[in-house]
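Engineer: Got a predicted model here, sequence first, then my questions.
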Amino acid sequence: MPASNPISGARTNVRIVVVGDRGSGKSSLIAAAAAETFRQEVPPVLPPTRLPADYYPDNVPIIIIDTSSSLENRGRLAEELKRADAVVLTYACDQPSTLNRLNSFWLHEFRRLEIKAPVIVAGCKLDRRDEDFNLSVEMAPLMQQFREIETCIECSAANMLQIQEVFYFAQKAVLHPTAPLFDQETQTLKPRCVRALKRIFILCDHDMDSALNDEELNEFQVKCFNAPLQPAEIVGVKRVLQEKLPQGVNELGLTLTGFLFLHALFIEKGRIETTWTVLRKFGYNDKLKLRDDYLSVPSKKAPDQSVELTSEAVEFLKGVFSTFDDDKDGVLRSNELEDLFSTAPESPWDEAPYKDAVERTPLRGLSLSGFLSEWALMTSLNPAQSIANLIYIGYNCNASSAINITRRRSVDRKKQQTERNVFQCFVFGPKQAGKSALLTSLLGRPFSENYTPTTAEQYIVNVVDEPAGNKKTLMLREIPEDGVKKLLSDKESLASCDVAVFVYDSSSEKSLKGASELLSYVARQGEESGFGMPCLLIAAKNDLDLYPTANKDSAKICLDMGIDAPIPVSLKERDLNNVFSRIVSAAEHPHLSVPETDLGRSQKRYRQLVSRALMCLSVGAATTFIGLAAYRAYAARKNTSS
């Protein structure tokens, strides 16, 4: 599988900064590369030098930046290093002190400046070097200590020896970086590289027999390198594998083990561009994730539109769940889930907000409803990530068949109905009101007496069965009391909220007051932003004694705001009073239970008065126009008769 004109991504140029001690040969190196001949006299510091696109096979132009190593130019040097795609670090072969300075100063300085660019160490003035010097022996400890060194090379501008190779290796380190693919210390492919290559192998294994036969190998070669494999080449590949890794090939063809081994071999032999060509042909970027142009995520949607999976995508996921549920016990255990995502860069649900969003235990694993709930949450919060992971696990259709952008919520309110299947509910409330307990009860988790303050937003998601037998997905998003102002500082923050609930401790007058203030604040923000939503009060801790005027106070709040009466619940005693079905019902009727503040009512009355005044003016103007028209008709008839 030879590399032929490998893809270099979307780069328009590669910026290479050349640094090193004074007199180490920086400017002569650059001048010789640009002129392709040795120049006796060169300026101390050259202006930016451009090598044209056709200088190297990747067809990407190179911009070379010469630098001064003087103390007064240190600031400029640091700026150039931070803009570098790659760094060529020079020393003079005839000056051992410049070689020692690589370790004693330059490489430590790069780390101090947090330079992430790959480094090519270039020994200049090779024609003057001592014959006893052994490059590989001398450089091995340095490359072991500083992994950012991509390669070491010696060159001579005077003899035009390996001048072009210096910048070729620098460009190659940028366009075909080693670090994402290969662990130099263990001499093995990195996990994310293995996952990407495994996905590519599966995509090319059309008959799904876990091996690439000769025809499949040939199709793979043509797709990646635009040239078929000759029969003798296929035989040669198999012979190499049979000698070095017998399990890499079987009677059916090249196995996944053999496929991975070949790519590790290419990299070890300095042909990393071969592996990068394969990865980029299948849509991967330098971080070994699918490029944006492979995802086709609709970028335009109104703030109050949401994104859901289509029924086609849901059916695909149900099939995937069944396929990877090896023991057919109705749950995906951790090893089964890891196998499912083994062709993705990593499992997408190992971090917040997905990690604890559904009920999942080490023993029982993830149920189908929990599995689909995780996908619903990811699709709502990050459609691009959801589409990417669908593709990673084998979804072959385009994005438009996988996701659906819902109708605007403002339109739903006017039509007094919604077509959404996934609802996002913001959970507000003062401290110790019972917000977290409400969230965990959606998953059926037992009540805990231990109080742990919530310091960051968290999500819980599950399927809710409606009385009519329908199923909707409910996402609860807990907003800590201290985070409300920060959330609402964004005018569009409420756009994604289908329904808001305000939890309070029904035994505490202070808690009710806090919930009431939050309700008024959120309602006011909703009125001002135009993203008002149904709101519900939830009277938690109903197992405790109510304070004397609790019912009267809460009823007045609801009456004043124009919303439904509070929903009493006891999370401790699992007396939930159908609270989640009622939350879903409120979201399904977006025109009801939308609170109004005094300011909102005043503005509404003002708009009504203005509307009536304009209508009166319109009627008056119309009457005057009709009267004038009638008079003119009468005058015309009178003139005609006379």
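Structural biologist: Ah, there it is.

Engineer: make it CA atoms for all contacts and neighbour counts henceforth
Structural biologist: Noted.

Engineer: For residue 505, which non-adjacent residue is spatially closest?
Structural biologist: Excluding the flanking residues, the one nearest residue 505 by CA to CA, 6 or more residues apart in numbering is residue 433, at 4.7 Å.

Engineer: Confirm for me that the one you found is in contact with residue 510.
Structural biologist: No - contact criterion CA atoms under 8 Å: residue 433 and residue 510 do not qualify, at 10.2 Å.

Engineer: second one coming, line it up with the first:
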Amino acid sequence: MPGGNSTSGARTGVRVVVAGDRFTGKSSLIAAAATESFPENVPRVLPPTRLPADFFPDRVPVTIIDTSSGLESRGKLFEELKRADVVLLTYACDQPLTVSRLSSFWLEELRRLEVKAPIIVVGCKLDLRDETQPVSLEHVMGPIMQRYREIETCIECSAVTHAQVPDIFYYAQKAVLHPTAPLFDQENQTLKPRCERALRRIFLLCDHDMDGALNDAELNDFQVKCFNAPLQPAEIVGVRRVVQEKNKEGVNDLGLTLQGFLFLHTLFIEKGRIETTWAVLRKFGYDDELKLRDHLLPVPSKHAPDQSVELTIEAVEFLRGIFRLFDIDNHGALRPADLDELFSTAPENPWCEGPYRDAAERTTQRNLTLKGFLAEWDLMTLLDPKGSLANLIYVGYDGNPASALRITRRRTVDRRKQRTERNVFHCLVFGPKNAGKSALLNCFLERPFSAIHNPTVAEHYAANVVDQHGGSKKTLILQEISEDGAKKLLSNKESLAGCDVAIFLYDSSDEYSWKRSCELLVELARRCEESGYGVPCLLIAAKDDLNPYPMAVQDSVAVCQELGIEAPIPVSVKLGETNNVFCRILSAAERPHSNIPKTEAGRKRKHFHQLISHSLLFMSVGAAFAVLGVAAFHAYTGRKNSSS
């Protein structure tokens, strides 16, 4: 599998910043590269210098930025370092002190500035080194490179003799276009996990007969796709022989195994041919972070804040099939190991971290049920449509990516039509501290009640499929809103636009809890009236097993009547008495025109608008009668004149 011409992705240029102590040869190095000679009189700091595209095989131009290490230029130097695609850090071969300054100042300073660009250490003035005291580059730079893994490579040169000057800028460009860091762990000499996962997916895509090995035809197809050149029979034999000599499990009777495929790429990188592996990755659509490029992810753009993105029926059916495929023991649930295997061709398992980690229903053995599996995908699609589509493709979705997601109709239109076509509903759960919000979310996921109160400090979601009367299933996503986070959310009208229903939870035994929840409800009603996004709302009287606050029942019923919403729903998660609350929340979301709270100010505005509308109607009717009257008069006078 020899490499061909690699593609460098979408880059149109590489910015190289040269830094280092005074008199280490920075400007002379740049001048020698640009003129292919050694100019006698070089300015202390050169202006930006451009090496044309045809200098290098990748045909990407390089712009070199010279810098001054003087204190007066420190601000400009730091600014340039932060903008660099790659940093050349120079020392003088005839000045040992400049070598020690690399670690005592320059490399520490780059870390302090959080410069993420690769670093190439360049020893200049090689022609001035004392030949009577030979120095090994590995001996000098080995300890430094062990300590500073961000160093890509080290090289020594002479601007006077032009020795290795072109190589320096070739390596600089290569470090940017074909970076080592995302692919290879230099310390352990192994492929990095994300690189291995990408190559695993590529192997599976090329294994057309799915027998776990690339036969001669599949290997040749792979070569043609990536390098536009077929493999000769002798080359295929050579590839197999090289792998078999070093890795016996890399080849079997059927062809090149996944282990052999990964070994080959490790070998390419170890031999300095990292551009070959990058060519393969880029041909299959990967960017520098080893994720699929955006142009391969046609996520439909939302036209309004009150629209959302959902999976299509086609995508859901694919996911059902994937679930059955990985449910090897046919127990109706995926073990953590099954999920790791499912996402082994993705950059990582997206559900290992928040907000997805504990957001779906699992069995007592922590296995993910089909309901939980589909709900996790619905949650990911709601929060991160592009990430959801990418993961669909990573796990094997081979349909048209544009057919996997759909944009929902605007919620304002749903309210006007008094019905919705959505399959996924987003519910905001408001309430003061210790009202029982987390307990309600855990109950939704059928987790046992815990009396221990753990305040929520991160995003907390619960997603589950709710069975309805008639057999239909919809996904309900509950998002817990902390008391501190409520103010920020309510000030953002687009957050309310993306909400299908809001519930306001309060501890029915606590006066403050009730009053604070009521304040939040009224505040949301006021914000909705200002923004024009009406949100159905429900009050939930939690902890119904405790003695109620004496006025809570009477006050809450009065408030609901005043706002025009349903009476509070009593719930005791501790006793398991949920009063069918989740179906009722879903029902409120599916009736987008009902349970929208109206404040007195809002009703007055509505009454005013109705009066205006009636007045306009009266005026238009009066104008119509006037027009008819004029028309009748003209008709009458016309007849009268004709009869005379």
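Structural biologist: Noted; the coordinates are in hand. Nothing here was measured: the structure is a model prediction, and the numbers come from that model.

Engineer: returning to that earlier point: what residue of the second structure matches up with the residue nearest to residue 505 of the first structure?
Structural biologist: Residue pairing (TM-score structural alignment): residue 433 of the first structure is matched to residue 435 of the second structure.

Engineer: Report the secondary structure state of its match.
Structural biologist: Classification of residue 435 of the second structure by DSSP: H, G, I helix; E, B strand; the rest coil places it in coil.

Engineer: List the residues that contact it.
Structural biologist: 505-507, 513, 542 (CA atoms under 8 Å, 6 or more residues apart in numbering).

Engineer: cool, residue 148 of the first structure as well?
Structural biologist: Contact analysis of residue 148 of the first structure by CA under 8 Å, 6+ apart lists 116-119.

Engineer: again, only this time at 6 Å
Structural biologist: By CA atoms under 6 Å, 6 or more residues apart in numbering, the contact list for residue 148 of the first structure reads 118-119.

Engineer: What residue in the second structure is paired with it?
Structural biologist: Alignment note (TM-score structural alignment): residue 148 of the first structure maps to residue 150 of the second structure.

Engineer: now that match: how far from residue 107 of the second structure?
Structural biologist: 9 Å (CA to CA, to the nearest Å).

Engineer: Next: residue 95 of the second structure.
Structural biologist: 18 Å.

Engineer: who's more crowded, these two?
Structural biologist: Shown here are residue 95 of the second structure and residue 107; by other CA atoms under 10 Å, residue 107 has more neighbours (20 against 15).

Engineer: Am I right that residue 464 of the first structure falls within a helix?
Structural biologist: No - Residue 464 of the first structure: not assigned to a helix; according to three-state DSSP it is strand.

Engineer: What lines up with it in the second structure?
Structural biologist: Taking TM-score structural alignment, residue 464 of the first structure has residue 466 as its aligned residue in the second structure.

Engineer: That match contacts residue 477, doesn't it?
Structural biologist: No - applying CA atoms under 6 Å as the test, residue 466 of the second structure and residue 477 come out as separate, 10.1 Å apart.

Engineer: who has more neighbours, these two?
Structural biologist: Per other CA under 10 Å, whichever of residue 466 of the second structure and residue 477 has more neighbours is residue 477, with 27 against 18.

Engineer: Within the helices and strands, which one has the counterpart of that one in the first structure?
Structural biologist: Correspondence of residue 477 of the second structure to the first structure, assessed by TM-score structural alignment: residue 475. For residue 475 of the first structure, the enclosing helix or strand under DSSP states H and E is strand 471-478.

Engineer: Which residues does that strand contact?
Structural biologist: If you take CA under 6 Å, 6+ apart as the criterion, strand 471-478 of the first structure is touched by 421-427, 457-465.

Engineer: Could you pick out which of the residues you listed are located in strands?
Structural biologist: Counted as lying in strands by DSSP state E, out of these, are 422-427, 458-465.

Engineer: By neighbour count, which of those residues wins?
Structural biologist: residue 461 leads those on contacts (other CA under 10 Å) with 30 neighbours.

Engineer: Onto which residues of the first structure does stretch 182-196 of the second structure map?
Structural biologist: Counting by TM-score structural alignment, stretch 182-196 of the second structure lines up with residues 180-194 of the first structure.

Engineer: Over in the second structure, tell me which residue corresponds to residue 556 of the first structure.
Structural biologist: In the second structure, the residue paired with residue 556 of the first structure is residue 558, using TM-score structural alignment.

Engineer: go on, residue 306 of the first structure?
Structural biologist: In the second structure, residue 306 of the first structure lands on residue 308 (TM-score structural alignment).

Engineer: Against residue 495 of the second structure, how distant is its match?
Structural biologist: Remark: distance between residue 308 of the second structure and residue 495 of the second structure (CA to CA) = 12 Å.
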